[in-house]
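Student: Sequence isn't available, so here's the structure alone:
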């Protein structure tokens, strides 16, 4: 992973196993100012000083905005959805074939901002935890559980069995999210990729399809933008 926010958050996450840390002098000073004293040493890491920033391009894509910080890490251990639901009362986001790592990262960031309990993705149709995803999440990959499920419709039914009211987002739905959100139950919100939206099985499984009230001149929102607006609406009293 790369970028100051992503690296700092990973250093503070005891669940994250760290292997190697590379920093420029400037990035090391910035992290030292942001993190509690002794954080890097406590993780049994010794930062490798990078004098030539082009060295980062030997293991990161050339267009990576690394800010002088990169770290080799292992993927986070998986979490069970039941455990996540017990730990937080926030809404649950479910992503139906959203494959762009930058979109998923941005959604994780919004999920952290508005207190979502988890982001659920379908294992075969979701990006891995790449550096691009972690940077777009700006640290939220370390704080919001990203749960991979083999079957998204089954995950929806599992949430419904636990009393979660699951809503699917689509522009052609009759009621808005504000009109349909329950006041006394946790909400699950299913979002699809921009091109195809929610697939048929997900549409048939959710409790209700809802929409965001956007201007008629705009066909749709980017999925990450839609997630942010929807989470804000759910967070409103």
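Tutor: In hand now; what should we look at? Here the structure is a predicted model, which means the values were calculated and not measured.
Student: When you work out contacts or count neighbours from here on, use the C-alpha atoms and nothing else.
Tutor: OK.
Student: which residue ranges form the strands in the chain?
Tutor: Ranges of strands in the chain, per DSSP state E, are 18-23, 48-49, 69-73, 92-96, 118-122, 146-149, 165-169, 175-176, 187-192, 208-211.
Student: want to throw those strands into CSV with distance to residue 11?
Tutor: Below are the strands of the chain laid out as CSV (distance: least, Cα to Cα, whole Å):
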stretch, distance to residue 11
strand 18-23, 8
strand 48-49, 15
strand 69-73, 9
strand 92-96, 26
strand 118-122, 21
strand 146-149, 18
strand 165-169, 35
strand 175-176, 41
strand 187-192, 30
strand 208-211, 39
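Student: May I see these arranged in CSV, with distance to residue 131 and mean neighbour count as well?
Tutor: Converted to CSV, those look like this (distance: least, Cα to Cα, whole Å; neighbours: other Cα atoms under 10 Å):
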stretch, distance to residue 131, mean neighbour count
strand 18-23, 14, 18
strand 48-49, 19, 14
strand 69-73, 9, 21
strand 92-96, 20, 25
strand 118-122, 18, 24
strand 146-149, 15, 20
strand 165-169, 28, 24
strand 175-176, 35, 16
strand 187-192, 23, 24
strand 208-211, 32, 22
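Student: any idea where the helices of the chain begin and end?
Tutor: Secondary structure of the chain (DSSP state H): helices located at 4-11, 25-34, 39-42, 81-87, 101-113, 131-137, 152-161, 177-180, 200-205, 223-235.
Student: Below is an additional structure, to be compared with the one above:
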């Protein structure tokens, strides 16, 4: 049973999603691909960082409604592209000339060792279940890691996305 609070954020989501169709790309060509993330807190936080770093768009794969309040208005400013599966997103971005980077804690190549092309697509998976696709099906996706030195080798996905965006922007400014 939904509560009044649930209905409030759901109403806000639909209102903000309608406004999102007017969103324009930021000054950079990179995009984020959010692959089946939990719709809760992380998705709007990623929109907030995407707006701050000037992302061209955020692609959402099989992600349902979320409370846009933590995005602080960024959900209406950064174009959101919704997909039901990764294959459709991959094909669209491939046709547009994007190079793909998958952020993984177990990757051997550190994020800072790659010279990113202007059209970079950063893919982030579900924190518990990972990615919805097999790496073997997409051999051109380059796995990258954010070096970590603590005992927990997994950053919160919104923090990892922010670090990847920062590194991209650092290289282009």
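Tutor: Cool, the structure landed. Owing to the predicted nature of the structure, the values given are computational and were not obtained by experimental measurement.
Student: coming back round to it: looking at the helices of the first structure, which is closest to residue 19 of the first structure?
Tutor: The closest of the helices of the first structure to residue 19 of the first structure is helix 4-11. By Cα to Cα, the value is 10.9 Å.
Student: which bit of the second structure covers the closest one?
Tutor: Per TM-score structural alignment, helix 4-11 of the first structure has no counterpart in the second structure.
Student: so what's residue 211 of the first structure closest to, chain neighbours aside?
Tutor: residue 176 (4.7 Å; Cα to Cα, 6 or more residues apart in numbering).
Student: How about residue 140 of the second structure?
Tutor: With Cα to Cα, 6+ apart, the residue lying closest to residue 140 of the second structure is residue 100, at 7.1 Å.
Student: and the equivalent of that neighbour over in the first structure, what does it touch?
Tutor: Superposed on the first structure with TM-score structural alignment, residue 100 of the second structure falls opposite residue 166. When contacts are counted by Cα atoms under 8 Å, 6 or more residues apart in numbering, residue 166 of the first structure touches 156, 159-160, 187-190, 206-208.
Student: Over in the second structure, see which of these survive.
Tutor: Among those, the contacts conserved in the second structure (both residues aligned by TM-score structural alignment, their matches' Cα atoms under 8 Å) are 187-190, 206-208.
Student: can you pull the contacts of the residue nearest the centre of the first structure?
Tutor: Nearest residue to the geometric centre of the first structure (Cα atoms, centre = their mean): residue 108, 2.2 Å. With contact taken as Cα under 8 Å, 6+ apart, residue 108 of the first structure is in contact with 119, 137, 140-141, 144.
Student: quick one: what's aligned to it in the second structure?
Tutor: Residue 108 of the first structure maps onto residue 47 in the second structure, by TM-score structural alignment.
Student: Equivalent analysis for residue 153 of the first structure, please.
Tutor: Counting by TM-score structural alignment, residue 153 of the first structure corresponds to residue 87 in the second structure.
Student: Could you measure from the residue nearest to residue 165 of the first structure when sequence neighbours are not counted over to residue 70 of the first structure?
Tutor: Nearest residue to residue 165 of the first structure, sequence neighbours excluded (Cα to Cα, 6+ apart): residue 187, at 4.9 Å. Here residue 187 of the first structure is placed at a distance of 36 Å from residue 70 of the first structure (Cα to Cα, to the nearest Å).
Student: What of residue 5 of the first structure?
Tutor: Counting by Cα to Cα, the gap from residue 5 of the first structure to residue 70 of the first structure is 11 Å.
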